[in-house]
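[1] give me a 3D structure for the following:
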Amino acid sequence: MNDRPSLRERKKAKTRAAIRKATYRLAAEHGWDATTTDRIVAAAEVSPSTVVRYFPVREDILLTDENDELLEARLRARPAGEEPLESLRAVLLEAVRTSLDEEPDETLLRARLMVEIPAVRARLGETTAETGRRLARALADRTGRSPDDLEVRVFTAAVLGALREATVHWAEHGRTDDLVALLDRTIDILKGGPALPAHP
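    As a prediction, this is how the structure comes out:
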């Protein structure tokens, strides 16, 4: 069986990458408000219809990529007896670690824009929901439940929401701390909540 992407799929991925690269460069140089679709079209050397076809909402260029399918596959590949929270910890933290290693400037810029631009922050919630639906399907299969099961939906949404909030906290506080360590700590918080103060 040949798992190699077809020529058409490779061309689509290359086009998406070109649009994303041009957008990040423009946003870094001119700010998000000045990073118009017309400028993106010119910088990426594609047509306006191509940009809209791949990214119906401009903010999606910053927030969506091909990682959701990979995340789902990696979650399905985790050991069968592993606790769901630990499975999500492993795949999500590895994705963030890879992003920081391979695209450090883009990751930092995306975090800054999440804080500074309300439209980016609002759209993040919608794209996170789509990621959650994919991961919920994988968790449902691993636990013998339905993807629409209340516990599966609430659990997945809670984990992703917590990691999103931790990322915003990181961005608001200068983006200098170790983000992966902060997200790891966030997973621990989900296990037991904030520690109570010690009584004298």
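[2] only C-alpha atoms from now on, for both contacts and neighbour counts.
    Fine.
[3] I figured residue 128 hits residue 158, correct?
    No: using C-alpha atoms under 8 Å, residue 128 is not in contact with residue 158, being 11.1 Å away.
[4] the more surrounded of the two?
    Between residue 128 and residue 158, counted using other C-alpha atoms under 10 Å, the more crowded position is residue 128 (17 against 14).
[5] where's residue 110 relative to residue 131, distance?
    Distance, residue 110 to residue 131, by C-alpha to C-alpha, to the nearest Å: 17 Å.
[6] try residue 48
    From residue 48 over to residue 131 (counting by C-alpha to C-alpha), the distance is 26 Å.
[7] more neighbours, the two?
    residue 131 (19 against 14).
[8] so who does the more buried one touch?
    Contacts here follow C-alpha atoms under 8 Å, 6 or more residues apart in numbering; on that basis residue 131 touches residue 68.
[9] from residue 178, how far out is it?
    In terms of C-alpha to C-alpha, residue 131 sits 23 Å off from residue 178.
[10] same deal with residue 5?
    34 Å.
[11] what of residue 90?
    16 Å.
[12] what does residue 105 give?
    15 Å.
[13] ok, those two, which is more surrounded?
    Counted by other C-alpha under 10 Å, residue 105 and residue 178 do not tie: residue 105 has more neighbours, with 15 against 9.
[14] which SSE is that one in?
    Per DSSP states H and E: residue 105 is located in helix 104-116.
[15] this one as well, want them side by side:
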Amino acid sequence: MTSLRDRRRIETRQAIQAHAIRLFLDRGYDATTVTEVAEAAGVSAMTVYRHFATKEDLVLYDDYDQVTAATVAARPETESLHQRIGLALVEMAATAIAAEKAMLLARLSLMISVPALRAHHLDSQYATQSAIVTALCGPSPDPAEEFRVRATAGACLGATHVALVRWAESDGHADLPELMRQALGFAFAT
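    Purely as a prediction, here's the structure:
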């Protein structure tokens, strides 16, 4: 159960991020300062930095890494490794669209158009990849198994990233889970 303090912290973080996204879309990412985001959200710049370590995190931060890793780990072990990871990513995308399609689309649009965000996104993907590896291999994995899982997770994340970009370019009109399944099929065709 989430405490009142934790709920308020989550609400504050979400409000700051929503104001940041709106300002970045309206004024441009580079033209908008963290101080302007803080003013729009009704908080101090220090509060913004308490929730988001960098300006890039205002766009790219989410709580999905551990949920994604748990979703991967919960998939049937009878599935191939790429199916477990890929289908979990498809499932997570469907859930994200149902909960916050407009925000996801806005974040992706910014990520595609802003070079600094594209670069920072690689760090984000690495964190997701590492969470998946830990979920499937544990904290002290066999090096060969860790390499196999990390390579497969990286390939799945790369394929689904291509689908996310295609979905954003369609302004969210395409079927994202289907695009992801197609991209995974292309990547793992035998």
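[16] how about the helices of the first structure, start to end?
    7-30, 37-44, 48-54, 60-63, 67-76, 84-102, 104-116, 118-143, 150-172, 179-192 (DSSP state H).
[17] mean deviation, the fourth one versus the second structure?
    Same thing as helix 60-63 of the first structure. For helix 60-63 of the first structure, the mean deviation from the second structure after alignment is 1.3 Å (mean C-alpha distance after the TM-score superposition for the first structure).
[18] pull up the aligned stretch in the second structure for that helix.
    Using TM-score structural alignment, the residues of the second structure aligned to helix 60-63 of the first structure are 57-60.
[19] now swap in the last one and tell me
    On the basis of TM-score structural alignment, helix 179-192 of the first structure is assigned to residues 176-189 in the second structure.
[20] and that stretch, how far out from the chain's middle?
    What separates the centre of stretch 176-189 of the second structure from the centre of its chain is 18 Å, taken as C-alpha atoms, centre = their mean, to the nearest Å.
[21] same check on stretch 62-81 of the first structure?
    With C-alpha atoms, centre = their mean, you get 11 Å for stretch 62-81 of the first structure.
[22] then stretch 83-92 of the second structure?
    On the basis of C-alpha atoms, centre = their mean, stretch 83-92 of the second structure sits 13 Å off its chain's mean C-alpha point.
[23] for stretch 16-36 of the second structure, same thing?
    19 Å.
[24] in the first structure, what range does it match?
    By TM-score structural alignment, stretch 16-36 of the second structure lines up with residues 19-39 in the first structure.
[25] where's residue 139 of the first structure relative to residue 32 of the first structure, distance?
    36 Å.
[26] ignore the last one, residue 78 of the first structure
    Counting by C-alpha to C-alpha, the gap from residue 78 of the first structure to residue 32 of the first structure is 38 Å.
[27] also residue 7 of the first structure?
    Taking C-alpha to C-alpha, one finds residue 7 of the first structure at 33 Å from residue 32 of the first structure.
[28] neighbour count: the two, which is higher?
    Between residue 7 of the first structure and residue 32, residue 32 has the larger neighbour count (other C-alpha under 10 Å), namely 17 against 9.
[29] neighbours around the aligned partner of residue 139 of the first structure in the second structure, how many?
    Using TM-score structural alignment as the criterion, residue 139 of the first structure maps onto residue 136 of the second structure. For residue 136 of the second structure, the tally of surrounding residues (other C-alpha under 10 Å) stands at 21.
[30] name all residues that make contact with residue 136 of the second structure.
    72-73, 149.
[31] so which of these wins on neighbours?
    That'd be residue 72 among the contacts of residue 136 of the second structure, by other C-alpha under 10 Å, with 26 neighbours.
[32] how close does the alignment partner in the first structure of it get to residue 149 of the first structure?
    Alignment note (TM-score structural alignment): residue 72 of the second structure maps to residue 75 of the first structure. Distance from residue 75 of the first structure to residue 149 of the first structure, counting by C-alpha to C-alpha: 18 Å.
[33] same question for residue 183 of the first structure.
    In terms of C-alpha to C-alpha, residue 183 of the first structure sits 26 Å off from residue 149 of the first structure.
[34] so these two - more neighbours on which side?
    Taking other C-alpha under 10 Å, residue 183 of the first structure and residue 149 do not tie; residue 183 has more neighbours (22 against 12).
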